[in-house]
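Asker: how would this look folded up:
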Amino acid sequence: MNLTAESHRIPLSDGNSIPLLGLGTYADPQKAPSSTEGEVSSRLTPCSFFSFSHQTPKGSCLEAVKIAIDAGYRHIDGAFVYFNEHEVGQAIREKIAEGKIKREDIFYCGKLWNTCHPPELVRPTLEKTLKILQLDYVDLYIIELPMAFKPGEALYPKDENGKFIYHETDLCATWEALEACKDAGLAKSIGVSNFNRRQLEMIMNKPGLKYKPVSNQVECHPYFTQPKLLEFCRQHDIVIVGYSPLGTSRDESWVNVSSPPLLKDPLLNAIGKKYNKTAAQIALRFNVQRGVVVIPKSFNPQRIRENFQIFDFSLTEKEMKEIEALNKNVRYVELLM
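Answerer: This is a model prediction of the structure:
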């Protein structure tokens, strides 16, 4: 695979393509923006899975996306529940106005949240995302998680005991609503996230299937290489998009800290020394070299630029196998919902 900073897109099964490296924009949802900033209800409650110990300063996502675009990124991964899609959209529009990019240069992925699985809510939810972004379409729209929460004002509905209130969901019906969004031109491609093989097969074996998922976004890095799921998805032309490709923060409230920090791994650092690269750059290169899209999240300008500098070297077959052998089959993000 001949990858360059200017050309690192890979094909999707529907005829579109996706850049192998993107910018993740995950941000702390504990402080939702006002209705004028994101048109998000101020009554939203936080979830322990989606919580950092610090707040993300207003405007940091805006600047991060602009820096990323200037550095060469053309893939931005976001979500309604990150509460910063208004900043992402503003950054994209400003760079278009500057003449730096055209809309078709940018690949934006948005996500359908757990409370919006009922088919009648899917299109209005995507339309709300587009209104927040002030864009006409998203390039990829995915079901963020296969489980559903009770629909309503609260994005993280809980009972009096603090337990999540789940909602019976028909993933096939939700998928049909996504297909309709694609037909309407609101999403160029549609996919899923955090789906296992059984859930993928449920969609693909659905009677009357019009479009199969083009992608499945899951945790993927050298300590959690997802070999079985990756092989299954390859067989069915489903691209794996790896989140947390550099590991995660060490916040015990939502991260499995029993696994050691990925970026301190001796092998990754030794290989990095050989190529004059960081352990993070080696971890990212490992995944893109095997066709896994990576979306490292960072609002740090230096790290954003460093993460993009993975197209001027390649790992040997021996090094790829050595990194694959690091697999511990342990998740950092356990999705304890």
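
Asker: CA only for contacts and neighbour counts going forward, please
Answerer: Will do.

Asker: To what extent is Lys58 buried, counted in neighbours?
Answerer: 11 (other C-alpha atoms under 10 Å).

Asker: where's it relative to Gly89, distance?
Answerer: Lys58 is 14 Å from Gly89, where distance means C-alpha to C-alpha, to the nearest Å.

Asker: cool, Ser298 as well?
Answerer: Going from Ser298 to Gly89 by C-alpha to C-alpha gives 17 Å.

Asker: just Lys274 next, same as before
Answerer: 39 Å.

Asker: So for the two, which sits in the more crowded spot?
Answerer: Neighbour comparison, Lys274 and Gly89: the larger count goes to Gly89, with 20 against 9 (by other C-alpha under 10 Å).

Asker: out of everything not next to it in sequence, what's closest to that one?
Answerer: Spatial nearest neighbour of Gly89, excluding adjacent residues (C-alpha to C-alpha, 6 or more residues apart in numbering): Leu133 at 4.2 Å.

Asker: Just to check, Tyr108 is in contact with Leu135?
Answerer: No: counting by C-alpha atoms under 8 Å, Tyr108 stays clear of Leu135, with 10.1 Å between them.

Asker: where along the stretch 201-337 of the chain do the strands fall?
Answerer: In the stretch 201-337 of the chain, the strands defined using DSSP state E, counting those that start in this stretch lie at 215-219, 239-243, 293-294.

Asker: Tyr108 and Leu135: who's more crowded?
Answerer: Tyr108 (26 against 16).

Asker: How is that one assigned, secondary-structure-wise?
Answerer: strand (DSSP: H, G, I helix; E, B strand; the rest coil).

Asker: all helices of the stretch 201-337 of the chain, in order?
Answerer: 227-235, 266-275, 279-289, 301-308, 317-324 (DSSP state H, counting those that start in this stretch).

Asker: I'd like the structure of this one too, to check against the first:
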Amino acid sequence: MNADSSTPTVPVAGSPAHRRALGRSGLEVTALGLGCMGMSWVYDESSRDDAESVRVIQAAVDNGVTLIDTADLYGPFTNEVLVGKALRGRRDEVTLATKCGLVPDMTLYPRTVKVTPNGTPEHIRASIDGSLSRLGVDHVDLYQLHRVDPEVPIEESWGAMAELQAEGKAVHIGLSEAGVADLERAAAVAPIATLQSELSLWSRDTLAEVLPWCTAHGVGFIAFSPLGRGFLAGAVRETSTLSDTDFRAAMPRFQDGALQQNLRILAGVEAVAKRHDAAPSQVALAWVLAQDPGLVAIPGCTVVGHLTENLGALGIELTPGDLAELDGLPAPVGTRF
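Answerer: Predicted coordinates for the structure are as follows:
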């Protein structure tokens, strides 16, 4: 399926067949949500178009997508404003998720992105008020601690998150990129609705321990960067195509030597996609969704055509042979960051 400027008509993301329960939290959302980071943060600044981003968000909602994910970090701060604008008058149609707990150092931005965790209760309490104001809402459906702060006991950070939930500012609370040890400690303080972590055919680390822990404990799993920051969609085949304002240009897996070896992963995805008459992005997303029934993915995109293509993944049924072939693809060369 080729990306174009139209919105998808089938399959509709919001149909019952494409909805999933996020663990035992009570949250039920579409298997594919929308990650909004790339609309305002770290990818090529020259290609940003707020008007098109608003169209993408609204087209996603038109087609039944219910999970919209943002964070105060993105922009920073401007992505929440953008999301709020796009959802004006449609707030009740979506599960709105945002995050706190990462503070950006813009000194070297955009070439280098440096962020520092801040998990103090004071920062968390102040952050949600800022997010609610920027989003133009009185509560969010899911509030997530973006990273665990190693300088603050997780019990203190998570206790503050639970207080916000008790106050009604957040209906559910979740963590992002937390390991099993921190998940155990947080769960002893208050229930965890979700964990958001990277998962794709080029980042499979969470499959070993984290995803099984979430499944066993009724915690929903939200997979971010399910397309490997665009790599699994075939968007980056040469490092030279990345601009200086695109943070991927400095990431180890996108460096020339590593990238050429990582193209073997993409070639494997493309081989399966060819058999299904599908785009590689659709196969990559279908593989992520096949990992666990309590898992949802939030691919990002900045043009409506790519949204069309991504939603087409809901119509892909990978065979056991396909899954075994994809599981056997080589590990990526280079670290994530």
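
Asker: sorry, back to before: the residue nearest to Gly89 of structure 1 -> structure 2?
Answerer: When structure 2 is aligned by TM-score structural alignment, the residue opposite Leu133 of structure 1 is Leu135.

Asker: hmm, who's touching stretch 292-312 of structure 1?
Answerer: With contact meaning C-alpha atoms under 8 Å, 6 or more residues apart in numbering, stretch 292-312 of structure 1 is reached by 3-5, 19-26, 60-61, 63-64, 67-68, 71-73, 76-77, 239-246, 280-282, 284-285, 287-288.

Asker: Just the buried residues out of these, in PyMOL syntax.
Answerer: Buried members of the contacts of stretch 292-312 of structure 1, defined by 16 or more other C-alpha atoms under 10 Å, are picked up in PyMOL with:
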select buried, resi 3+5+19+20+21+22+23+24+25+26+60+61+63+64+67+68+71+73+76+77+239+240+241+242+243+244+245+246+280+281+282+284+285+287+288
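
Asker: sorry, back to before: give me the number of residues near the match of Leu133 of structure 1?
Answerer: By other C-alpha under 10 Å, the residues close to Leu135 of structure 2 number 28.

Asker: these two touch, right, it and Gly84?
Answerer: Yes: with contact defined as C-alpha under 8 Å, Leu135 of structure 2 reaches Gly84; the gap is 4.2 Å.

Asker: In structure 2, what residue corresponds to Lys66 of structure 1?
Answerer: Per TM-score structural alignment, Lys66 of structure 1 is aligned with Gln58.

Asker: number of nearby residues for that match?
Answerer: 19.

Asker: Please, which helix or strand holds it?
Answerer: Using DSSP states H and E, Gln58 of structure 2 falls within helix 50-62.

Asker: before we move on, what about Ala97 of structure 1?
Answerer: Ala97 of structure 1 belongs to helix 85-98 when assigned by DSSP H and E.

Asker: Which neighbours do Leu135 and Gly84 of structure 2 have in common?
Answerer: Here Leu135 of structure 2 and Gly84 have no joint contacts, going by C-alpha under 8 Å, 6+ apart.

Asker: Aligned against structure 1, show me the partner of Ser200 of structure 2.
Answerer: Ser200 of structure 2 maps onto His221 in structure 1, by TM-score structural alignment.

Asker: wait, that match sits on Val288?
Answerer: No: when contacts are counted by C-alpha under 8 Å, His221 of structure 1 is not listed as touching Val288 (10.6 Å).

Asker: Next, show the common contact partners of these two.
Answerer: Common neighbours of His221 of structure 1 and Val288 (C-alpha under 8 Å, 6+ apart) do not exist.

Asker: Quick one: the strands of the stretch 201-337 of structure 1 as CSV, columns for distance to Trp175 of structure 1 too.
Answerer: What follows is the strands of the stretch 201-337 of structure 1, written out as CSV (distance: least, C-alpha to C-alpha, whole Å):
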stretch, distance to Trp175 of structure 1
strand 215-219, 13
strand 239-243, 17
strand 293-294, 22
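
Asker: ok so, going back, quick one: the helix holding Gln58 of structure 2 to helix 304-311, angle?
Answerer: 30 degrees (axes from the mean of the first three to the mean of the last three C-alpha atoms, to 10 degrees).

Asker: Next, the mean deviation of helix 50-62 of structure 2 compared to structure 1.
Answerer: Comparing helix 50-62 of structure 2 with its match in structure 1 after superposition yields a mean distance of 2.4 Å (mean C-alpha distance after the TM-score superposition for structure 1).

Asker: Can you name the next helix or strand after that helix?
Answerer: strand 67-69.

Asker: Read off where that following strand ends up in structure 1.
Answerer: Strand 67-69 of structure 2 lines up with residues 75-77 of structure 1 when matched by TM-score structural alignment.

Asker: so Pro118 of structure 1 makes contact with Thr169?
Answerer: Yes: at 7.1 Å, Pro118 of structure 1 counts as touching Thr169 under the criterion of C-alpha under 8 Å.

Asker: counterpart of Ile310 of structure 1 in structure 2?
Answerer: So Ile310 of structure 1 corresponds to Ala313, using TM-score structural alignment.

Asker: Pull the number of nearby residues for its match.
Answerer: Each residue near Ala313 of structure 2 was counted by other C-alpha under 10 Å, and the total is 24.

Asker: give the contact list for Ser131 of structure 2.
Answerer: Ser131 of structure 2 makes contacts with 72, 80, 98, as judged by C-alpha under 8 Å, 6+ apart.

Asker: hmm, try it at 7 Å
Answerer: Neighbouring residues of Ser131 of structure 2 by C-alpha atoms under 7 Å, 6 or more residues apart in numbering: 72, 80.

Asker: go on, the one 4 residues further on?
Answerer: For Leu135 of structure 2, the contact set (C-alpha under 7 Å, 6+ apart) comprises 80-81, 83-84.

Asker: change it to 6 Å
Answerer: 80-81, 84 (C-alpha atoms under 6 Å, 6 or more residues apart in numbering).

Asker: gap between it and Gly64 of structure 2?
Answerer: Per C-alpha to C-alpha, Leu135 of structure 2 is found 20 Å from Gly64 of structure 2.

Asker: try Ala31 of structure 2
Answerer: 11 Å.

Asker: Give the residues shared as contacts by those two.
Answerer: With the criterion set as C-alpha under 6 Å, 6+ apart, the contacts of Ala31 of structure 2 and Gly64 do not overlap.
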